[in-house]
Structures are given as structure tokens and as C-alpha cells.
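Asker: Sequence first, then the predicted structure:
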Amino acid sequence: MPGILLGDEFPNFEADTTIGRIKFHDFLDKSWGILFSHPKDFTPVCTTELACAASLSDKFAKRGVKMIALSVDSVEDHCGWSKDVMAFNSQASSPLPFPIIADEKRQLATKLGMLDPDEIDVDGIPVTARCVFVIGPDNRLKLSILYPATTGRNFDELLRVIDSLQLTAQKKVATPVNWKPGDKVMVLPNVSDADAATLFPNGVTNKEVPSGKKYLRYTQL
């Protein structure tokens, strides 16, 4: 993705937000983080997205993930729109459970490669696309996804990929297609059979393929 690559240290930017001015690394405080942008406040798809994110905030928190949103609107607009977002969830009296960054001058969006050239505001200026950045406790980028403004995200999928990222950060495994917590995982190719026998006491199974190569190794953690 333009702006920042996997493994890069995420910029320690300062920004105005709905909880005041923050310095990003201090906000994360060595936790996992998810920064997700949306095109504009008071728009239909964005409202459904942030409402979904709010409804799942406890699940992100249980994984030790701090959430923060961003768009090119003002703090004042963010605060007003947040009431609509929570009302969409039938929780009009509850505050939005995560802050929103105000990036009116698009400085941060430009730096991080968030702008969607095909989606412009009434002044003819590009707005933010639907970016997702997952940042690890080491402040490095672990995952990035870029959706166009017209396509809403699946926040359940973001929980799934965070589960995968957190698991594979601790174990010498990878997660196969459509993996979900509790499913079998795959042993990394650079782990020898001897080491695998030690690392995975539940055993390792091989999927036979025509090549005869033993690279499809599964284990249950």
C-alpha cells in the first residue's frame, strides 16, 4: 500500500481527536491497535461501519486491541455524527467507544496513502478511502487493507485476521484459507520435522499431494 509497508514502524503522528490531542504511540501504549479511515461523517455506509465497529468494541478490547478511526472531517463533526452512529445501534445515550481523528487538511491521509482519487467531496477534493491498518505492540505495521469508498468493510473478518496475527506472532505456524480460532493450523516450511515434533505435542499430519512433497503439514494447537 502506498505510504507505509508491512513491517515499517508506524508514524508517531500527533493529531486532534474526539478525546483531545494524541501522540499515536502514546495512545497505543505498546498494545495492538487498529486504525481505520472512512470517507466522510454523516454518510450512509460510514455510519453502518462505525456502528458495527462500536458494537464489536468489547471483542477488540478482549484481544488487547485499541481502536481509532479517521476521516477528513472536524472534531466537531465527529462528535455530532457519533451520536447518529450510536443511535443506529439503538444506543443513543452511549458514547462512541473509540476516538476519531480529525484530518481536515488531509496531511495524515496523504502521508499514509489513504486518499481515494475517485471519491471527491463537494469542493472537488479527494476524501479518505476505507483503509485498515493493524499495528503490533512493537508499533510496526502488521496488516493493511484498502477498500474503495463504495465498499463497506466486514469487521468480523478484521477480528479473524487479528486472531491470526496474534497467534502467528507467538507460534511457528500459519493459518490456512478461511481459518478461524480452534481450526487446525499449518506448520511453517522452515520448521524441520524434528523441531515440529517438539513444538507441536498434539502431532503433525501431512496432506498427500501428487508431487510427493511434504509441505502441507497441519497441527492442532
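Answerer: Yep, it's here.
Asker: Going by C-alpha atoms from here, please, whenever you check contacts or count neighbours.
Answerer: Noted.
Asker: which helix is the longest one in this protein?
Answerer: Identified as the longest helix of the chain according to DSSP state H is helix 155-170.
Asker: which outside residues touch the helix or strand just after it?
Answerer: Sequence-wise, the next helix or strand downstream of helix 155-170 (DSSP states H and E) is strand 173-174. The contact list for strand 173-174, computed with Cα atoms under 8 Å, 6 or more residues apart in numbering, reads S164, T168, V185, M186, V187, L188.
Asker: Take this one as well and set it beside the first:
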Amino acid sequence: STPLVLSVHSVVSFDFAVSILPGWHTTIFPPYFVAGAIFSGFAMVLTLVLIMRWVLNLENYITLKHIDNMNRILLATGMMVGYAYAMEFFIAMYSGNEYERYAFLNRAFGPYGWAYWAMVFCNVAVPQLFWSARLRRNVLVTFIASILVNIGMWLERFVIIVTSLHRDFLPSSWDYYAPTWVEVSIYIGTLGIFFTLFLLFAKYVPVIAIAETKAILPGAQPEHHVVAEAAASR
């Protein structure tokens, strides 16, 4: 899956980077999109894993150590994404291109400023909670943080696309974007397809690989029985 993540998200980012549209024409997009894909992917996996862990009583298989390690990756990739946000502004200001500069100032302080700052809060501020080892092992905090990161990554796509398109080079064509019922239906439909397939797989396919469960069964580690029996006989 790693080559797929690197190839797909870097190639998709080229579609934006090679355009001449202010806000898209930047070479930082490939690593930025790859880091964002890992970031959002781990957040979504955490959301689903914690639900499955609670519903199916998988606490002995999905332990706090697993959650701690995933939160470490969430923190690391969140900082990469935050660095990309800062570099986007730096490149826009340093380039001397007035259109690029305006695109990013409009992104942060224009009519869609609420979406930009909500994105920064969800994707940059929230993961900073995981500097604390206690919070990294807190299931409730992890669940809420993963949902906020999912929301933040959706807002990131919204900000990249909408704020770069709603104001172009002609002020006469400026407008405020409002989704149509078709777009809303497509969005809800994609969520429905995803959760339908996910629930079908959870119903008919083992949630945890059998090979992994065998490794932690008592029969796989007979030496532990010897130690336990010796301790019991004393």
C-alpha cells in the first residue's frame, strides 16, 4: 500500500501543481498531499478501529500500545501538514506574485476564512494533544481527535478547491460557492457506499487476521505455560 499512497497522491497533486491558477501552482503539493494522505488515513483508521474495538470487544487484540503508536504517527504527520500550510504562505509572500499573494490572503481572511482556520485547528492544533503520553492512551480523546482530523482534512480539500476558484482574475465573476442538491447527493452517496462495503466486510470477513491471533494464543507460546506451572508449584 505504501507505493500506492506515494504514487497516487503525488500524481494527483501534479494536476493542481502544473496549473496556472493562484493557490494551486506550487511545487510543495506532492509531499504535502502524501503527508496529508497518511495523516487522514490514520485518522480514519483510528475512528473505525476504536468503534470496532468497543463493539466487538477487541481490547485484548487492539491494545493501548497500538493506539499510542498510531497517535505518534498522527502527531508526526500532523506536524508535516502544518509545516506545509506555513510554507504555502511563505512561498506566496516571497514569490512577489501579487495574484498568488492575494489568493492566500483571501484564503485566510476572505469570506471562507472560517473554513481555513477551522482546518488549521483540526489538522494542526488538535494533534498537539498527543505530545502527552497520557492523552495518547486515552481512547475517548483519541476518538474525538480522529474525528476532528477527518473533518479538518475534508475542509482542506474544500479550502484548496473552492477558495482558489471562487475568485479568479475578473472581479465581475467573483461569487460565493453554494453546493447544489446534486453535489450534496453525490457526497452522501459516497459515504453510503463506503460504510455499506465496510460493514459487509466486517460481517463476512475476519476483522483481525487469523495469523495474527494465532501468535498470541497460549499454544503459540508454550514456554509461558512452563513458567506459569513452575510458579504455581512453588
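Answerer: Done, it's in. These numbers come from a predicted model, not from an experiment.
Asker: Give me the TM-score for this pair.
Answerer: Once superposed, chain against chain, the TM-score is 0.26 (TM-score structural alignment, normalised by the length of structure 1); 92 aligned residues with a Cα RMSD of 5.4 Å.
Asker: May I ask which of the contacts of strand 173-174 of structure 1 has the most neighbours?
Answerer: Of all these, V187 has the most neighbours under the rule other Cα atoms under 10 Å, reaching 26 neighbours.
Asker: List the buried residues in the helix or strand harbouring R107 of structure 2.
Answerer: According to DSSP H and E, R107 of structure 2 maps onto helix 98-109. Residues of helix 98-109 of structure 2 classed as buried: E100, R101, Y102, A103, F104, N106, R107, A108 (neighbour count, 16 or more other Cα atoms under 10 Å).
Asker: Could you list every helix and strand that it packs against?
Answerer: Here helix 98-109 of structure 2 is seen to pack against helix 64-95, helix 113-120, helix 139-165 when contacts are counted using 3 or more Cα pairs under 8 Å, 6 or more residues apart in numbering; DSSP states H and E.
Asker: Could you report the neighbour count for S37 of structure 1?
Answerer: Quick note: S37 of structure 1 (other Cα under 10 Å) scores 27 neighbours.
Asker: and the residue nearest the centre of structure 2, helix, strand or coil?
Answerer: Nearest residue to the geometric centre of structure 2 (Cα atoms, centre = their mean): S40, 1.1 Å. With DSSP: H, G, I helix; E, B strand; the rest coil as the basis, S40 of structure 2 sits in helix.
Asker: and the gap between it and A215 of structure 2?
Answerer: 30 Å (Cα to Cα, to the nearest Å).
Asker: ok so, going back, CSV please, covering the helices and strands packed on helix 98-109 of structure 2 and showing distance to D15 of structure 2 and mean neighbour count.
Answerer: What follows is those, written out as CSV (distance: least, Cα to Cα, whole Å; neighbours: other Cα atoms under 10 Å):
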stretch, distance to D15 of structure 2, mean neighbour count
helix 64-95, 17, 18
helix 113-120, 22, 18
helix 139-165, 12, 19
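Asker: how about those helices in TSV, adding distance to S7 of structure 2?
Answerer: Output for these, formatted as TSV (distance: least, Cα to Cα, whole Å):
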stretch	distance to S7 of structure 2
helix 64-95	18
helix 113-120	25
helix 139-165	19
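Asker: Nearest to V11 of structure 2, out of the ones you listed?
Answerer: helix 139-165 (15.9 Å; Cα to Cα).
Asker: could you point out which element follows that closest one?
Answerer: That would be, after helix 139-165 of structure 2 and using DSSP H and E, helix 181-204.
Asker: that older thread, how about the contacts made by the residue nearest to the centre of structure 2?
Answerer: Taking Cα under 8 Å, 6+ apart, we find S40 of structure 2 in contact with V149, N150, M153.
Asker: Just the buried residues of the one helix or strand T48 of structure 1 maps to, please?
Answerer: If you go by DSSP H and E, T48 of structure 1 is part of helix 44-55. By 16+ other Cα under 10 Å, the buried positions in helix 44-55 of structure 1 come out as V45, C46, T47, T48, E49, L50, A51, C52, A53, A54, S55.
Asker: so what secondary structure elements neighbour it?
Answerer: Packed against helix 44-55 of structure 1 by the contact rule (3+ Cα pairs under 8 Å, 6+ apart) you find helix 75-88.
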